[in-house]
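Peer 1: Quick one: sequence and predicted model below, then my questions.
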Amino acid sequence: MINKYEPFNLFSNFSKSAERFPDQTIQFDEPLPSFPELTLSTTYLESKKALIVKASQLQKLGIVKSNKVILYKSAQFDTYLLAVALAYIGAVPIMISPHLPVETMDILTERLGNPWLICDFATQKRSQQLQKLDTNQLIFAEKINDITIETLSSQIKLPDDMISYMTHTSGTTGVPKLIAHSANSMGWRIKWQKNILSLIRKRGLVAFHISPVHSRFNIGISSLMAKGFPLLSIANPNLKNVAFVLRKCEPFIIETHPNHFVQWTQLAKEKPEVFASVKYYHSTFDAINKETMAIFLRTSKYRKPIFLQVYGQSECGPMIMRFHTKSSLKRANARVMGVGMLGLTKARIVDQNGRVQAAGTPGNIQMLSKGRALTYFNEDQRFNENVYGKWWDSGDYGVKNRLGSLSLLDRQVDLIQTIDSTLAIEDRLLDQLTFLDEVIIIRGKEGKPQPIVSVRAGQKMDFDRWFAAISDFPHLNEPIMMDYDKIPRTATMKVQRLRLEKALTQSE
């Protein structure tokens, strides 16, 4: 089924979904601080009613049409619900990771020009330290519930081509950039996702642990609701909680970040029954190694479970897809991301001068997406530096084969002269060395490849197996051991490689 395109309004989509599927459920593993009335289980319709009340309370606090409102709070589902409530009154939600420090937040706040900011218990102290925020425009999420309203507000819509929603880049290479979206640009992304969901006939429970400030969250949840799927939001990703929640709820579909899948492999291997109910797995926008996918597919009670690998970027949305099964993974190269969606997304490979490369010749990956973002807010020049007509330079390095399948090799800024693909080496080592939680190859002394490794809890570093595994690789420096939790990451668990390199240089 091919779904029709229509501009996407956060609240309108939520409202239509609630009208079509009023009794469909949304479950949570933790109470929502700013929506306590929803408890741990609610419905589409109950949520819609709560959203309108919340929107009316926010309007009474002084938020009006086109105001920019930073959501800087704990990573729970109510972050998204607050964004929908803001959209109802025509405000522009700005989705910001709660992990960003005060210094970065001051830069982003100044860039937005007198925004409002909603914080909570997790970010209150840092929010009060901001120098570039009007203290009269700081709102504590938990206090919104205390606002008394006499009448409910009416919905206010922004023009479809106006900035109506912002996320930010991962910040792996510095201060994040604010990515501006409109109803028109987001509509194409929703169409892409609905096309995928139309392939799934059963409306089974969808469990997800995704950063609510990631552009993927908005696309995924809005599309799932439009199709009437029941939802299970997992805020706490630790193994004990995940095991409890999944056993209790038995989801049909699971989506999370690749690095969370890596962390959950320990649970999948020790207690595979936890994931037995899952037929479809989906990882967000980033590459994932083959053995991780295989481990989860083997836990399923279904004869042909599927792992959907999607490669994309916040600037362009979901782009390239590939479906994996237990049998296909045996002969698959996990670096091969797949192909675009006809009429919506595709990729090409170009050299440093922008010339399109022949099949088999690596180069810079450029993307064509109807859902491309409008700009980086107040940084148009930085955005336009990556624009080549209809094409967007992803910052990634890869190659296409003669059949048009795209392989991701590296980030352009992470290239190491002696290695074709650091990501391929990392994949192979993680696939083979099951005692490792993480392998990262960065530039070390004199630009040589430096492995950073994290050993799985309860395991020991096996150097005999390590040196056997790297015997046919280009020279790698002796690995540096690091605790998994000490590795610097973004809100979506991406490794901040340049920060690692800088720390390594400073320690020498």
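Peer 2: Cool, got the structure. Numbering: from 1, shown residues only.
Peer 1: rest of the way, CA atoms for contacts and neighbours
Peer 2: Will do.
Peer 1: Mind naming the longest strand for this structure?
Peer 2: Longest strand in the chain, counting residues (DSSP state E): strand 391-400.
Peer 1: What are the buried residues along that strand?
Peer 2: By neighbour count on 16 or more other CA atoms under 10 Å, the buried set for strand 391-400 is W391, W392, D393, S394, D396, Y397, G398, V399, K400.
Peer 1: neighbouring contacts of that strand?
Peer 2: Strand 391-400 is contacted by residues 313, 348-349, 359-369, 386-387, 406-413 when judged by CA atoms under 8 Å, 6 or more residues apart in numbering.
Peer 1: and what of stretch 376-389?
Peer 2: When contacts are defined by CA under 8 Å, 6+ apart, stretch 376-389 is touched by residues R111, L112, K177, L178, I179, A180, T375, W392, D393, S394.
Peer 1: go with 7 Å
Peer 2: Defining contact as CA atoms under 7 Å, 6 or more residues apart in numbering, one finds that stretch 376-389 is touched by R111, K177, L178, I179, A180, T375, W392, D393.
Peer 1: of these, closest to T284?
Peer 2: I179 (17.6 Å; CA to CA).
Peer 1: So what's the gap between the helix or strand that contains that closest one and the chain middle?
Peer 2: When secondary structure is defined by DSSP states H and E, I179 falls within strand 178-182. Mean-position distance between strand 178-182 and its chain equals 15 Å (CA atoms, centre = their mean, to the nearest Å).
Peer 1: before we move on, what about stretch 201-214?
Peer 2: From the chain centre to the centre of stretch 201-214 is a distance of 12 Å (CA atoms, centre = their mean).
Peer 1: Just give me the longest helix of the protein.
Peer 2: Longest helix in the chain, counting residues (DSSP state H): helix 44-60.
Peer 1: Just the buried positions in whichever helix or strand comes after it, please.
Peer 2: Next in sequence after helix 44-60, counting helices and strands by DSSP H and E, comes strand 68-71. Of all the residues in strand 68-71, those buried under the rule 16+ other CA under 10 Å are K68, V69, I70, L71.
Peer 1: Could you measure from the first one over to H181?
Peer 2: Right, the one you point to is K68. Using CA to CA, to the nearest Å, one obtains 13 Å as the distance from K68 to H181.
Peer 1: Over to the third one?
Peer 2: In this structure, I70 and H181 are separated by 15 Å, where distance is defined by CA to CA.
Peer 1: sorry, back to before: what helices or strands is the longest helix of the chain leaning on?
Peer 2: When contacts are defined as 3 or more CA pairs under 7 Å, 6 or more residues apart in numbering; DSSP states H and E, helix 44-60 sits against helix 10-20, helix 77-88.
Peer 1: ok, and here's another one to check against it:
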Amino acid sequence: MNHPRATPTLLDRRTTPLKLVRGQFQRRVPLFKPVNVGVIAELAANKFGRTVPIYLDEPFSWDPEHRDTLDYVDYANLVERLSAAFKAAGAERWDRIAIVKSRSYDIQAFVWAAARIGAIPAPLSAGLDPAVLNVLLERLQPRILITDSETARYAGLDTDRFRALSCVAIGIDQVEGAISIEELWDAPTPAPSPLKDDEPMVITHTSSTTGVSKLVEASATGVSFTALMESIFPFGHSHDELLANSISHAHIAATTEQLAAFSRGTPLLGIGKPDEATILRLFARHRPTIALAHPNDFMDWEALVDDPAKPFASVRVFFNTFDAMHSRTIRRLLNASERKFPFWVDIYGMTETQALTASFFTRRSLGRRGNPDSRGNGWPLPGVRVRIADPMNGGRRRHQSEPGMIQAKTRANALSFVGTPEKYSQRRHGRWFDTGDWGRRGRWGQLKLLDRVADRIDGVESCIAIEDILLDRIPDAREVVIVPDGDGRPVPVVCMRDGTSLSSSTWRRVSADLPSLEYPFIIDWVELERTATAKARRFVLSEMIKNGGSMDIGQISSTVALRDGA
């Protein structure tokens, strides 16, 4: 039964300096030694009891009590029952469990349940192309596959497909050829038996921006290290905050963020579907103080900054995951906060390395429009090293201010790539890992991301920087992406907000001082090919332009749509 709670006022979410300082000394589950996500729910429940709420945008569909508010004890109990269901379905230590279901905040509960019994969870986003999903399942070869009817129809998962994969399927609802989770719900609870700290704890996939995603193994050591860096960040996690988490919950950042939150006893607002209506409803009701999202979701939320409900008024910290963040979005959302000193934390990293650097922005530091841009990615986190390498030999460039390959050395580096270990080996240079990004170091050692190596265009230093400028100059643009045409010339792909357009005169004005750009290719937002984390699939857009702008995926050869990512 759901119990209504009083709606917090803006005043309720105010944080005094004393509260901020006190929050850094509150009790916690320590992460200085690795903690497996399979046991963190129980540890946090024992530490904090029922004092920490978890608000949900919608109840977990498989929760017998159908609750939209949980606490740490409730969550730990659900994780235990899911682990019992996996065990009853035949899961053993080292078995891989694929989690392929509709986007929801419940995905990490399945991840934690699998890790609890020493299986290796592999959450796969239902936002991936069906063909890509099935390629990943072939590489993964799971022992158990959990899905729902919507995703099963979308990805072609049925009795024959389960048989071909030699896996046992568990259906959250009615799925052809799958055991219903209800049949397994009352199985006896097994004792925790997670794998060792340096063994694979979870497998997540890259975003598919440059092709078919890679399956990346991460250990408890690596995930705990990243979670520790987040949990000790000054004036972040504490019992007095409310963290709204709306990222893809199949992402490695979801695993590290939730581990950090549970270690500190941070109240959570779990959001599975971060559409504008959901964000407006939940933020106005619960008044979160920290907002975590993917950069492209933050861009979508720009449309809400002038809403009378003031959904971002209580937010003190905006926190984005690993992708490029545009300065216009940062500026608009910071200005929508009614906190005295709101700030933005821009994290640079990727699935293969997790978080690498952090940069911070305030209203004042952003300065006037377009100066500075947000391509400065800050400095490496404690315990992380970053260098610029020569693409010819993979060694360190003598002059770090000269553009080159960005390489990283961190305890969170991937263990391997499932199904494509040769690609992993190609990106290792001793203990350094090649990120696949192109950038340089600034005068004071700060990292500056220029582009993804696979997306570079001859004669253009940074497509991302040009996109940043154009977004500032075209206020009604929802997205701008620079991709090459068939002759390698830079073409802006522009998505305008509903009811707006981009005139020829406006385009000439905003692009007059930029490198020679072709006339923009205008596309509707719903037609934009996007990844599971809402990023544009640039190589697909480039191929579409080469094919005359058709959005029919059938006109793009399978060798392009299903090419291996960089």
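Peer 2: That came through fine. Computed from a predicted model, the values in this text were never measured in an experiment.
Peer 1: TM-score of the superposition?
Peer 2: Scored against TM-score structural alignment, normalised by the length of structure 1, the superposed chains reach a TM-score of 0.95; 507 aligned residues with a CA RMSD of 2.0 Å.
Peer 1: before we move on, the earlier item: selecting buried members of the contacts of strand 391-400 of structure 1 in PyMOL, what would you type?
Peer 2: Buried members of the contacts of strand 391-400 of structure 1, defined by 16+ other CA under 10 Å, are picked up in PyMOL with:
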select buried, resi 313+348+349+359+362+363+364+365+366+367+368+369+406+407+408+409+410+411
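Peer 1: For the stretch 351-500 of structure 2, just list every one of the helices.
Peer 2: When assigned using DSSP state H, counting those that start in this stretch, the helices of the stretch 351-500 of structure 2 occupy the ranges 363-366, 421-426, 463-473.
Peer 1: With the stretch 151-300 of structure 1 instead?
Peer 2: Assigned by DSSP H, counting those that start in this stretch, the stretch 151-300 of structure 1 shows helices spanning 183-197, 215-226, 239-249, 258-270, 290-299.
Peer 1: Read off where the third one ends up in structure 2.
Peer 2: Yep, that's helix 239-249 of structure 1 we're talking about. Counting by TM-score structural alignment, helix 239-249 of structure 1 falls onto residues 276-286 of structure 2.
Peer 1: Mind listing what's buried along the matching stretch?
Peer 2: The neighbour-count check on stretch 276-286 of structure 2 (16+ other CA under 10 Å) flags I279, L280, L282, F283, A284, H286 as buried.
Peer 1: residues touching the fourth one, list them.
Peer 2: In other words, F283 of structure 2. With contacts defined as CA under 7 Å, 6+ apart, F283 of structure 2 is in contact with P311, F312.
Peer 1: got it, and the second one?
Peer 2: Counting by CA under 7 Å, 6+ apart, L280 of structure 2 makes contact with P311.
Peer 1: From E138 of structure 2, how far out is the residue located most distally from the centre of structure 2?
Peer 2: Of all residues in structure 2, the one whose C-alpha sits farthest from the chain's mean C-alpha position, using CA atoms, centre = their mean, is S505 at 37.3 Å. Separation of S505 of structure 2 from E138 of structure 2 (CA to CA): 51 Å.
Peer 1: ditto for E529 of structure 2
Peer 2: 23 Å.
Peer 1: swap in S180 of structure 2?
Peer 2: The separation that S180 of structure 2 has from E138 of structure 2, given CA to CA, amounts to 23 Å.
Peer 1: between those two, which one's more packed in?
Peer 2: S180 (18 against 13; other CA atoms under 10 Å).
Peer 1: helices or strands next to the strand holding I179 of structure 1 in the packing?
Peer 2: Helices and strands in packing contact with strand 178-182 of structure 1 are listed as strand 163-168, strand 375-376; criterion 3+ CA pairs under 7 Å, 6+ apart.
Peer 1: what's the most buried one of the ones you listed?
Peer 2: The highest mean neighbour count among those, using mean count of other CA atoms under 10 Å, belongs to strand 163-168: a mean of 25.
Peer 1: residues in contact with the residue nearest in space to the middle of structure 1?
Peer 2: Centrality entry for structure 1: nearest residue to the mean C-alpha point is H214, 4.5 Å, by CA atoms, centre = their mean. For H214 of structure 1, the contacting residues are T167, by CA under 7 Å, 6+ apart.
Peer 1: Alignment lookup: it to structure 2.
Peer 2: With TM-score structural alignment as the matching criterion, the partner of H214 of structure 1 in structure 2 is H251.
Peer 1: ditto for P474 of structure 1
Peer 2: Per TM-score structural alignment, P474 of structure 1 is aligned with P515.
Peer 1: any idea how far that match is from A534 of structure 2?
Peer 2: For P515 of structure 2, the distance to A534 of structure 2 equals 27 Å [CA to CA].
Peer 1: Which one's more surrounded, those two?
Peer 2: Set side by side, P515 of structure 2 and A534 give different neighbour counts by other CA under 10 Å, the larger being at A534 (18 against 12).
Peer 1: and the equivalent of that one over in structure 1, helix, strand or coil?
Peer 2: The pairwise alignment with structure 1 assigns A534 of structure 2 to M493, based on TM-score structural alignment. For M493 of structure 1, the reduced secondary structure class is coil; criterion used: DSSP: H, G, I helix; E, B strand; the rest coil.
Peer 1: what about the residue lying closest to V111 of structure 2 once chain neighbours are set aside, which SS state?
Peer 2: Of all residues not flanking V111 of structure 2 in the chain, P121 sits nearest, at 5.3 Å (CA to CA, 6 or more residues apart in numbering). In three-state terms, and counting by three-state DSSP, P121 of structure 2 is strand.
Peer 1: Which residue in structure 1 aligns with P121 of structure 2?
Peer 2: The equivalent of P121 of structure 2 in structure 1 is P93 (alignment by TM-score structural alignment).
Peer 1: got a list of what that match touches?
Peer 2: By CA under 7 Å, 6+ apart, the contact list for P93 of structure 1 reads K68, V69, I70, L71, A83, L86, Y165, M166.
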